[in-house]
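A.B. asks: I'll drop the sequence and a predicted model, then ask my questions.
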Amino acid sequence: MSTLQSSNRIEPRLIIPSTKHDTSDNNPDTIIIAKLYTIREAITDRVEMHKNICEQRCQWNTMLLTSINCITLAAATITAIAITSTSPIFGLKLCSTLMYFAVTCMLVLLNQLQPSQLAEEQRNASRLFRNLLNQIDTTLSIGQPVSNSGVKMAMLSVLALDKAYPLPIIGTMLDKFPYIIEPAVWWPQQQRQTNSKIVLYDNRDDCDGWNGELEEEMRQTKSKIVNENRGDCNGWNGKLEEEMSRTNSKIVNENRDDCNGWNRKLEEDMREVAKILEKKDQEEYIRLATKALNLNKFLAVLGPVLTGLATIGSALVGSSRSWVDMIGVVPGALACIVNTMQHGGQVGMVFEMYRSNAGFFKYMKESIESNLMEKDVNKRENGEVFEMKLALKLGRSLCELRELANSYSSCKIEELDEFASKLF
């Protein structure tokens, strides 16, 4: 009986939900959507990772700053006691000297890592990954057709973000004190297609004095001579045909109706806005980032120098000269002030914020240029949607954005006091 009961007993099983997408029908659209969902899952995981590491590095900054300041003040207090003490002070001197030396080493490491800047990098990465995640969700929700090139671009965007904001510290950490300040770049750089015909001509070897470039010049010269000198045919000749073609093209471009939301006026406005973004906003934030970096460099050197002086001063306490005794106390107190200004004020975070803002304006400028470089208007992003997106990202209404472009076109950029962005 017991054997029968044991055989009929149902063993509990752990049911794990499957994350596989059904692609058994081998439908190309289904496979593309499955790839997009796979990228979405990877982005969701990265958002959580960068968020957790941001919190961790914020805690690093707080705990290390508090610990270093406490040890420094304790060492300064022990040194002051040793100065005023009449009993043997060797133990006090040794204790304060070791504490100052440990603080100096910790401070050098802290200034190299810049935890506040590390946290800002992860904060930016988390925000940008969420932005990419929202774009994918929007594409999936509205049922917009997705091609393999769209999936490839989404994957390249993920990899570009991984490169711009690396998670590890050892080996791949961004330089905290760069020699040249450049805007942050977190998007895949578009490879401009080169005319294969020109490349072939430029790289081909000479053959009996001829090369591709010379051949092309001869063809153009021949065509020009034929068009200008050929006889009239019913009042028409090559030169008149060329002039009429240019005139017709100009009239069509000036008076054409909107095509995919784009027209000649919108293209001109976008070009003006791109110039303002590059010459005003981007350069301004590079200038501010330079100031923040210089301040951070000065404080990063000053802090360890002060604690190093305090280390030497504490070791020399008890000498006949009173000013030597003061070196063991005063630099320690000043070092606490410097550390609080640098890491409590999060100067490294301010530098990274300015650098990211400059990168944002560079991204907007390149977005405008990439749309305008596309000759086929139907392959561009819809002009009305793009204009609205640009206005919202710059904190402006559509009217304000157009007024900005008009004001720039009517004056020199040096005379323009207004920036493109009103958000920051």
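C.D. replies: The structure has been received and is ready for your questions.

A.B. asks: From here on, just use CA atoms for contacts and neighbour counts.
C.D. replies: Will do.

A.B. asks: biggest helix in this protein by residues?
C.D. replies: helix 28-84 (DSSP state H).

A.B. asks: What's the first helix or strand after it?
C.D. replies: helix 90-113 (DSSP states H and E).

A.B. asks: List the buried residues of that following helix.
C.D. replies: 92-97, 99-104, 106-107, 110-111, 113 (16 or more other Cα atoms under 10 Å).

A.B. asks: which secondary structure elements does the longest helix of the chain contact?
C.D. replies: Helix 28-84 sits against helix 90-113, helix 115-141, helix 148-164, helix 330-339, with contacts defined as 3 or more Cα pairs under 8 Å, 6 or more residues apart in numbering; DSSP states H and E.

A.B. asks: Switch the ones you listed over to JSON lines; also include distance to Glu400.
C.D. replies: Shown next, in JSON lines, are the helices and strands packed on helix 28-84 (distance: least, Cα to Cα, whole Å):
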{"stretch": "helix 90-113", "distance to Glu400": "42"}
{"stretch": "helix 115-141", "distance to Glu400": "25"}
{"stretch": "helix 148-164", "distance to Glu400": "31"}
{"stretch": "helix 330-339", "distance to Glu400": "44"}
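
A.B. asks: Got another one to weigh against that:
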Amino acid sequence: MIIGVPKETYPGETRVALIPAVIPSLIKAGMEVHIESGAGAESGYPDSAYTEKGAAIASSRLQLFETAKIIVQVRLLGANPEQGKTDLPLMQDGQLIIGLAEALSNPHALRELNTRKVLAFAMELMPRITRAQSMDVLSSMGTVAGYKAVLMAANALPKMFPMLMTAAGTVAPSKVLIIGAGVAGLQAISMARRLGASVEAYDLRPAVKEQVLSLGAKFVDLPLETADSEDKGGYAKAQDEEFYRKQRELLGKVIASSDVVVTTAAVPGKKAPILITADMVAAMAPGSVIVDLAAERGGNCELTKANQTVVAHGVTIIGQENIPSQVPYHASQMYSKNIATFLLHLVKKGELTLNMEDEITRETLLTRDGEIVHSRVREILGPLAGRRAEET
């Protein structure tokens, strides 16, 4: 069973799907690993590091796709809509393609994969169950994004984070507000606290209050009622516009008094909710910083521009996408562990086993035999779910 690791083609994507350290465990399980030359170079993993661990370097991308039964990538076609199309002619019938697919936000890309009759798996749809924790890509990449977001904010803020008592006087700590206490938000809280900031955090899910307090931050309690604040996977659920209007009104004062705001609120498959309006930005002190981790979903701040840093009313708004690629060495290490564990779930003693009764397999499989088989994706596409790209 050959596993192929091609070089990523999405602009600015510096991660690699497998790093050398995981290869021995895959070989022990009866797999071979072939790497496209240079696939790990931008992450800090040269070809020589792969061959030392028993991997083979493919002579070309074409040869990699021709020989590998399973292709593992960081970004599949849905998450790489332009350059990803160049791989379509290389794919083989029945080949497994595994990676981040943006299946809920860009489901139409799956119809193009259907023309190749591949089995596509979306790592971002990994169920949040105990057995799948070591395969949870969103948590891994959220950890990296939360860490880096605080460093980006500290670099842009014209203040220091910690309280300092010096001969020149006392420096007050910066005030940091984290909106959204999921994995990224909790990591941002932890990082901001390490740097010495005074940290507050808000989340519409009351259950996370204990986690926020355990990290030494203050939990912002807002008098808002919601009967259903999270889905079965533990993610915050989308609310109606009236809820968000009241939320913005109550959060306004907290945001205005903050030096840094990091927003992380995203709902899978939907546009990110607007939590910070232009008027709220105008009420912040000049020099303040907003880091919008939901920029790829439209942004939590009304003034966010994807992949840009803008200054409005004296406030710096950072809308950088794909933040984990700014820390590619460790982001690849974490992603690789997720992928390798998933491969060991699918391949037993060198043989592929697809047990559709298993929740992990069922909830990540998108396409099979030219059909879209994932229930949530089919629901989004409606009648188009059964049609191939060339038929539309």
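C.D. replies: All right, it came through fine. All figures in this text were calculated on a predicted structure; none of them were measured in a lab.

A.B. asks: TM-score of the superposed pair?
C.D. replies: TM-score for the superposed pair, counting by TM-score structural alignment, normalised by the length of the second structure: 0.20. Supporting figures: 126 aligned residues with a Cα RMSD of 6.7 Å.

A.B. asks: circling back to that earlier point, quick one: closest of the helices and strands packed on helix 28-84 of the first structure to Leu401 of the first structure.
C.D. replies: helix 115-141 (23.2 Å; Cα to Cα).

A.B. asks: for the closest one, packing partners?
C.D. replies: Looks like helix 115-141 of the first structure contacts helix 28-84, helix 148-164, helix 347-373 (3+ Cα pairs under 8 Å, 6+ apart).

A.B. asks: what packs against the second one?
C.D. replies: Helices and strands touching helix 148-164 of the first structure, as assessed by 3+ Cα pairs under 8 Å, 6+ apart, comprise helix 28-84, helix 115-141.

A.B. asks: before we move on, the earlier item: give me whichever of the helices and strands packed on helix 115-141 of the first structure is most buried.
C.D. replies: helix 347-373 (a mean of 20; mean count of other Cα atoms under 10 Å).

A.B. asks: Show the subsequent helix or strand relative to that helix.
C.D. replies: Next in line after helix 347-373 of the first structure, if elements are assigned by DSSP H and E, sits helix 383-393.

A.B. asks: Compute the inter-axis angle for that following helix and helix 347-373.
C.D. replies: Interaxial angle of helix 383-393 of the first structure relative to helix 347-373 (axes from the mean of the first three to the mean of the last three Cα atoms, to 10 degrees): 160 degrees.

A.B. asks: counting contacts, what elements does helix 383-393 of the first structure pack onto?
C.D. replies: Counting contacts by 3+ Cα pairs under 8 Å, 6+ apart, helix 383-393 of the first structure is packed against helix 398-409.

A.B. asks: Determine the set of other helices and strands touching the helix it packs on.
C.D. replies: Secondary-structure packing of helix 398-409 of the first structure (3+ Cα pairs under 8 Å, 6+ apart): helix 264-276, helix 383-393.

A.B. asks: Could you report the neighbour count for Leu250 of the second structure?
C.D. replies: Counted with other Cα atoms under 10 Å, the neighbours of Leu250 of the second structure add up to 15.

A.B. asks: And Ile70 of the second structure, by the same measure?
C.D. replies: The local packing of Ile70 of the second structure (other Cα under 10 Å) involves 25 other residues.

A.B. asks: Make sure Leu151 of the second structure is indeed in a helix.
C.D. replies: Yes: under DSSP: H, G, I helix; E, B strand; the rest coil, Leu151 of the second structure sits within a helix.

A.B. asks: I'd like to know how far it sits from Thr361 of the second structure.
C.D. replies: Per Cα to Cα, to the nearest Å, Leu151 of the second structure is found 36 Å from Thr361 of the second structure.

A.B. asks: Settle it for me: which of these two has more neighbours?
C.D. replies: Applying other Cα under 10 Å to Leu151 of the second structure and Thr361 shows that Thr361 carries more neighbours, namely 19 against 15.

A.B. asks: what about the more buried one, distance to Val5 of the second structure?
C.D. replies: On the measure of Cα to Cα, Thr361 of the second structure and Val5 of the second structure end up 21 Å apart.

A.B. asks: Quick check: Thr263 of the second structure touching Asp292?
C.D. replies: Yes: if you go by Cα atoms under 8 Å, Thr263 of the second structure and Asp292 touch, sitting 5.0 Å apart.

A.B. asks: before we move on, which element is Asp325 of the first structure in?
C.D. replies: helix 322-327.

A.B. asks: Ignore what I typed, I meant Gly142 of the second structure.
C.D. replies: Using DSSP H and E, Gly142 of the second structure falls in helix 137-156.

A.B. asks: returning to that earlier point: please identify which of the helices and strands packed on helix 115-141 of the first structure is closest to Ile251 of the first structure.
C.D. replies: Nearest of those (Cα to Cα): helix 347-373, 19.6 Å.

A.B. asks: That closest one packs against which elements?
C.D. replies: helix 115-141, helix 264-276, helix 283-315.

A.B. asks: what does the second one contact?
C.D. replies: It refers to helix 264-276 of the first structure. 253-254, 364-365, 368-369, 372, 383, 402, 404-406, 408-409, 413, 419-420 (Cα atoms under 8 Å, 6 or more residues apart in numbering).

A.B. asks: List the buried residues of that helix.
C.D. replies: Quick answer for helix 264-276 of the first structure (16+ other Cα under 10 Å): Leu266, Glu267, Asp269, Met270, Arg271, Glu272, Val273, Ala274, Lys275, Ile276.

A.B. asks: and Leu309 of the first structure, how far is that from Thr97 of the first structure?
C.D. replies: 10 Å.

A.B. asks: now Ser157 of the first structure
C.D. replies: Noted for Ser157 of the first structure: a distance of 51 Å to Thr97 of the first structure, by Cα to Cα.

A.B. asks: about what we covered before: mind giving me the packing neighbours of the helix holding Asp325 of the first structure?
C.D. replies: Against helix 322-327 of the first structure (3+ Cα pairs under 8 Å, 6+ apart) you get helix 283-315.

A.B. asks: what about Gln211 of the second structure, neighbour count?
C.D. replies: For Gln211 of the second structure, using other Cα under 10 Å, the count is 14.

A.B. asks: Name all residues that make contact with it.
C.D. replies: By Cα under 8 Å, 6+ apart, the neighbours of Gln211 of the second structure are Leu186.

A.B. asks: So it, which state does it fall into?
C.D. replies: Assigned with three-state DSSP, Gln211 of the second structure falls in the helix class.
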